[in-house]
Structures are given as structure tokens and as C-alpha cells.
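K.L.:
no FASTA, just this:
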């Protein structure tokens, strides 16, 4: 999809927006650089579905080692809630192709299994995720899809996640930090690291489990993060939150064109849901982190 072109929309009947009656006044809906922050009530799905009607979306997910156990629920709920009515390619990175579950898919959707190596430490999987997305973006994603959505697999969809998220580059607000001051963000604070962010800088804290954009922009992001991590490795340092730390550094200096609210990633076991978070669209599933990662 040529994102520089204004999409044509056929004749449609829908309620007129009221300029003097904003749909949300309880939350910030625009960043200081004029990127929309996506909350329930801030968009019309019917209009957006028509704008993106000829778009193919790629979804990348990593099911390395024991994490393959999460795939069945992930795919089943994605088929119910993710980009319904649109063409989707699920790109599953795994070291266990034989263990990929068979899940019935809607018309125009497919699963592509990409066999990759595993790593001794789960931290190394995080560190090499950006490299793998970058490499495959160049090799095939650029030729097969218009947008990439990069997600963690140990989650499930629980409500609509559609084309309202699509933009040149988007990040998702971390549910644990959306109301925090920048000094409280768990950025990498050691100047030696390429992910270093000073305490007087920072817009938001973005979670590494949900980001994306056009294939070209995702390629630029993942390549830059991988290169930065390789510099850190040569200097014998790992950023405090691995690829998430480098993602936050990148999005600080390459402002996202859309920001997803905490509706798009939530952990009901860890966080109390405030009233302004009207929907929980993508949520963590119960797990024993030590057992899964070991």
C-alpha cells in the first residue's frame, strides 16, 4: 500500500463527527507531535476498514522453545478479534515447526512458519528478535505485506484489534507506566549503553510486546535496534530491558506516527483496571515465567 496516497472511500452512511463534542475528554488523544493516541471511542471502524480494504497485514510472533505452548490460544483469539475481514499472514518464528498447532483460519489468512535457531538464554532470544525481524523484512516481508505488527506470543486477544492501529510507525504505551513521570520510566540509564536515555528526556514508556508499522519503517527500527545491541555486546553490556530498552531509545528520536493506548496491552493479574480503560483488547495469559523460560 502506498501510504503517501490518500485512500479512496466509497459512499458510506455514518454519524457525523461533532466538532464541539469530542468523543473523549478524560484521556490524552494526541501527542505533542500530533500523533493520535488510540482509545475506544476515538475512531470509526467502518470508515477505517474501507480505507484499508486492500491492505495485507503481517503479524510476527516468536514461539521459541516452550513458548510454542501459547500458540494455539494466540491464533484462535487472533482469528476472532485481529484484523477481522482483512488479509493477514501470521509469520511464526520457531525452532519447533512440528509443534505448530493447526487452527482453522478465515478466508484470505495464512500461517507461514519460519524456522530459526534457539538460544540458551531467554534474554538472547529477546536480543536476536530484532535481528530476525530485520532480516526477514528485507528478504520477504517487503514483498508480501504492507504493514507489520510485532507481538509477544504469551498473550491472547480479548476484543477488537483492527486497522485503527496501522500507521507508518506505532508503539504501545506500557500499562504499568502510562501515568508515571518520565523519571520513573525504567529506561536504560547507563551512559555506556546505546539504549541510554537521560532522566530529563522521554515522552512515554513503550512496551516491547506490541509495535509495528509499514514494513519499511519496521525494518529501519529493527535494524537500528539490532546494530545498537551489537555495539552493547562488544562493550560487554546488556540494556536493562534488552530489546525493549532499545525500542524506547529508537521511538524517542524517531517519533511514532500513532500511539496505542494501554487498551492494546494489559495484564489483569498485575494491574487494576481504571475506568478510562474501557476495553482490554490484548491481555497477558497466566504463566510461570521461570518454568517457561528455563
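P.N.:
Okay, I see it. Nothing here was measured: the structure is a model prediction, and the numbers come from that model.

K.L.:
CA only for contacts and neighbour counts going forward, please
P.N.:
Fine.

K.L.:
from the chain's centroid, how far away is the longest helix seen in the chain?
P.N.:
The residue-count maximum for a helix in the chain (DSSP state H) belongs to helix 215-234. Computed by Cα atoms, centre = their mean, to the nearest Å, the chain-centroid distance of helix 215-234 equals 16 Å.

K.L.:
touching that helix from outside, list them.
P.N.:
Residues outside helix 215-234 that contact it (Cα atoms under 8 Å, 6 or more residues apart in numbering): 127-128, 130-131, 133-134, 137-138, 141-142, 145-148, 168-169, 192-195, 212, 238-239, 243, 246-247, 250.

K.L.:
so residue 166 touches residue 256, yeah?
P.N.:
No: in this structure, residue 166 is not within contact of residue 256 by Cα atoms under 8 Å, at 11.1 Å.

K.L.:
residue 255 belongs to a strand?
P.N.:
No: counting by DSSP: H, G, I helix; E, B strand; the rest coil, one finds residue 255 to be coil, located in no strand.

K.L.:
report how many residues lie close to it.
P.N.:
By the criterion of other Cα atoms under 10 Å, residue 255 has 16 neighbours.

K.L.:
repeat that for residue 152.
P.N.:
Counted with other Cα under 10 Å, residue 152 comes out at 18.

K.L.:
regarding the closest residue to it other than its chain neighbours, what is its secondary structure?
P.N.:
In space, and not counting its chain neighbours, residue 152 is closest to residue 209: 4.9 Å by Cα to Cα, 6 or more residues apart in numbering. Using three-state DSSP, the structure places residue 209 in strand.

K.L.:
just checking, residue 209 touches residue 151?
P.N.:
Yes: using Cα under 8 Å, residue 209 is in contact with residue 151, at 5.1 Å.

K.L.:
what segments of the stretch 51-200 of the chain are strands?
P.N.:
With strands called from DSSP state E, counting those that start in this stretch, the stretch 51-200 of the chain shows them at 56-63, 87-94, 109-115, 147-151, 155-157, 169-173.

K.L.:
ok, back up a step: which of the contacts of helix 215-234 are buried, as a PyMOL select command?
P.N.:
Selection of buried members from the contacts of helix 215-234 for PyMOL, criterion 16 or more other Cα atoms under 10 Å:
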select buried, resi 127+128+130+131+133+134+137+141+142+145+146+147+148+168+169+193+194+195+212+238+239+243+246+247+250
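
K.L.:
let's bring in a second model and compare:
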């Protein structure tokens, strides 16, 4: 299959060329799925990339990654240990990684054995009950942590929901300037069925879009992630002042953001798969899966 070379650099200089700092992507390796967007951003699927080349390239560039995850209330008990232990087995292996765990119960964060150059930072946050307040807190906290700490230590930031489990390689091929995730339940559906916010009074309002993105994972260079979370936070604030709440909260605002500011790389549903979906023909590997809902743990207390 034809091999294209994708530049590792700023969003403004996303061009195809040959250089020692460029990474191989084979867009024709997966003819039955969409492998690039109308603005020529790659959609990453298994068999499209050489993991050794990617890892070596990011090692040579001294790439480093901050992972943010919120484990508030009973979500900590139900999911955090599995999330962290599975991340240690599959997430960005070989690169420096720090997990930023935001929780209202720091004393309950499990003690996880970490590999070399991998750390956990625990940050205490308030617990909220309303989704709008939860979304605001998440976006504000990520932004503040990027500004106060992450920007001084890491090139990349990846933000995750905690109710997920890593099952396979989630490696340096996922790194990029601005990274969005295709939602497993929508990537095959027509746009008319995408659940964008259709309320013109909301800052998240969209008549149409490119794809439907899943807010369970987003990432990129710290500058771009900060721009994203700041924009979403301001949108949520304005909605709250106008007594409006977006249909899917921060996910609605994230979709609006990526409609205006196109991501430079898209992750296929391999990177966040719902195992209840019966049609798995496109999924050659599940890298991360939705965790089973532990309703008894979440409701007890």
C-alpha cells in the first residue's frame, strides 16, 4: 500500500513531506474504513502505522505525556484502580507519563506500582452533583493544572473518563497537535442522527458537523488542550448565565469546539470501544473499552 509521511509539528504546518522527524502512516492499509478527513487529518486504525517508528520518533524528541482523570465520589471505588493498573500495562509505554488524579477523597487513591519515569499526582477537588457544575469543574481544573504545572513539564496532555479499561496498545501513534476521538456508537451513522445540541440558545448549538466526537478522551499539545477546555468552560458558563444546559454537557461543547477548530488527528473507535456493540468488523484490536457499570457500588454508601 502507498505510504504517506505525516509531519510531526504545529497545526499550521501540517504538510506531507519526507524528513527524519516524520512518521509513516499508510492510509490505504484499511480500505473499508475512512482513514483521513476532508481536511487531511489522519484517522488512526490498526495496521495504518508502524509502532516502532512512532515510538522511536517520540523517544528521540523526548516527548512526555500528562494524563488527567477525575475519580470523584463512588467512581473512585468503582473504577480508578482498574483504570490506573491497565494504563500501566498499555498507555504510552516507554515515555515519561504522569497521572493527574483529581478526586474528592485523596486518601482513597489506590497505591499502584509504577514503571520507571511514571508518576501519580493527586489533586483534591470539590464534589458536585449537577452535571453542569461537574463539567465546569472539570474544564476549569484541567486548565488551571495545565497553567500551574503541566505546561512546565510535559509536551502533551490526554484527558480521560475514569470508567474505562485499557486492553491493548494505546501508544505514541495517538499523540498529535489536537486529538479527537470518534464515538463508537456514531462513527457509522449519517450526520442527521448525530446528537449535537440543537438548541439555538446554547453555545454548543450545531446544525451540522464533521463527525460526532466522544468526550471520554481528548488530547494534544498542552497549548491546544488548554485552549479547548477554556473554550468549553466559557461556553458552559455562558449557558448557565442564560439558564441553558447543553444536551450532553461538556461533550456537546467539545463537539462545537472541534467543528470550529478542526483536530489534527482523529482516533478510531479502537481507542474507546463499547463491547456491547454487535458489529465489530472494523475493530481489529480493542485498545480501551468502556468499563461495566458498577451500579451497586455507585449507588451504595
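P.N.:
Alright, I've got the coordinates. Note that this is a predicted model, so its numbers are computed, not measured.

K.L.:
ok so, going back, so which of the strands of the stretch 51-200 of structure 1 is the most surrounded?
P.N.:
strand 169-173 (a mean of 26; mean count of other Cα atoms under 10 Å).

K.L.:
equivalent range in structure 2 for that strand?
P.N.:
Counting by TM-score structural alignment, strand 169-173 of structure 1 pairs with residues 178-182 of structure 2.

K.L.:
the longest helix of structure 1 vs structure 2, mean deviation?
P.N.:
In the superposition against structure 2, helix 215-234 of structure 1 averages 0.3 Å from its aligned positions (mean Cα distance after the TM-score superposition for structure 1).

K.L.:
so which bit of structure 2 is that helix matched to?
P.N.:
Using TM-score structural alignment, helix 215-234 of structure 1 pairs with 222-241 in structure 2.

K.L.:
mind checking what residue 111 of structure 1 lines up with in structure 2?
P.N.:
Residue correspondence to structure 2 (TM-score structural alignment): residue 111 of structure 1 is matched to residue 120.

K.L.:
same thing with residue 246 of structure 1?
P.N.:
Using TM-score structural alignment, residue 246 of structure 1 pairs with residue 253 in structure 2.

K.L.:
thought that match was touching residue 245?
P.N.:
No: Residue 253 of structure 2 lies out of contact with residue 245 (Cα under 8 Å); the separation is 10.4 Å.

K.L.:
helices of the stretch 51-200 of structure 2, start to end?
P.N.:
51-60, 74-75, 81-90, 131-145, 151-153 (DSSP state H, counting those that start in this stretch).

K.L.:
distance to residue 23 of structure 2 added to these, as JSON lines?
P.N.:
Converted to JSON lines, the helices of the stretch 51-200 of structure 2 look like this (distance: least, Cα to Cα, whole Å):
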{"stretch": "helix 51-60", "distance to residue 23 of structure 2": "6"}
{"stretch": "helix 74-75", "distance to residue 23 of structure 2": "38"}
{"stretch": "helix 81-90", "distance to residue 23 of structure 2": "21"}
{"stretch": "helix 131-145", "distance to residue 23 of structure 2": "29"}
{"stretch": "helix 151-153", "distance to residue 23 of structure 2": "24"}
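
K.L.:
closest to residue 186 of structure 2 out of these?
P.N.:
The closest of the helices of the stretch 51-200 of structure 2 to residue 186 of structure 2 is helix 131-145. By Cα to Cα, the value is 22.1 Å.

K.L.:
mean shift between the closest one and structure 1?
P.N.:
Taken over the aligned residues, the distance from helix 131-145 of structure 2 to structure 1 averages 2.0 Å (mean Cα distance after the TM-score superposition for structure 1).

K.L.:
packing partners of that helix?
P.N.:
For helix 131-145 of structure 2, the packing partners by 3 or more Cα pairs under 8 Å, 6 or more residues apart in numbering; DSSP states H and E come out as helix 222-241.

K.L.:
can you pull the buried residues of the helix it packs on?
P.N.:
For helix 222-241 of structure 2, using 16+ other Cα under 10 Å, the buried residues are 222-226, 228-237, 239-240.

K.L.:
these two touch, right, residue 287 of structure 2 and residue 174?
P.N.:
No: the criterion here is Cα under 8 Å, and residue 287 of structure 2 misses it with residue 174 at 11.1 Å.

K.L.:
dump the residue contacts of the match of residue 246 of structure 1.
P.N.:
Contacts of residue 253 of structure 2 (Cα under 8 Å, 6+ apart): 203-204, 232, 235-236, 246.

K.L.:
count residues in the vicinity of the residue nearest to residue 286 of structure 2 when sequence neighbours are not counted, would you?
P.N.:
Take residue 286 of structure 2 and drop its neighbours on the chain: the residue closest to it by Cα to Cα, 6+ apart is residue 270, 5.0 Å away. Applying other Cα under 10 Å, we find 25 residues neighbouring residue 270 of structure 2.

K.L.:
helix or strand: which one has the counterpart of residue 278 of structure 2 in structure 1?
P.N.:
Alignment note (TM-score structural alignment): residue 278 of structure 2 maps to residue 272 of structure 1. If you go by DSSP states H and E, residue 272 of structure 1 is not part of any helix or strand.

K.L.:
neighbours of residue 272 of structure 1, how many?
P.N.:
So residue 272 of structure 1, with other Cα under 10 Å, has 9 neighbours.

K.L.:
ok, residue 244 of structure 1 next?
P.N.:
The burial count for residue 244 of structure 1: 22, using other Cα under 10 Å.
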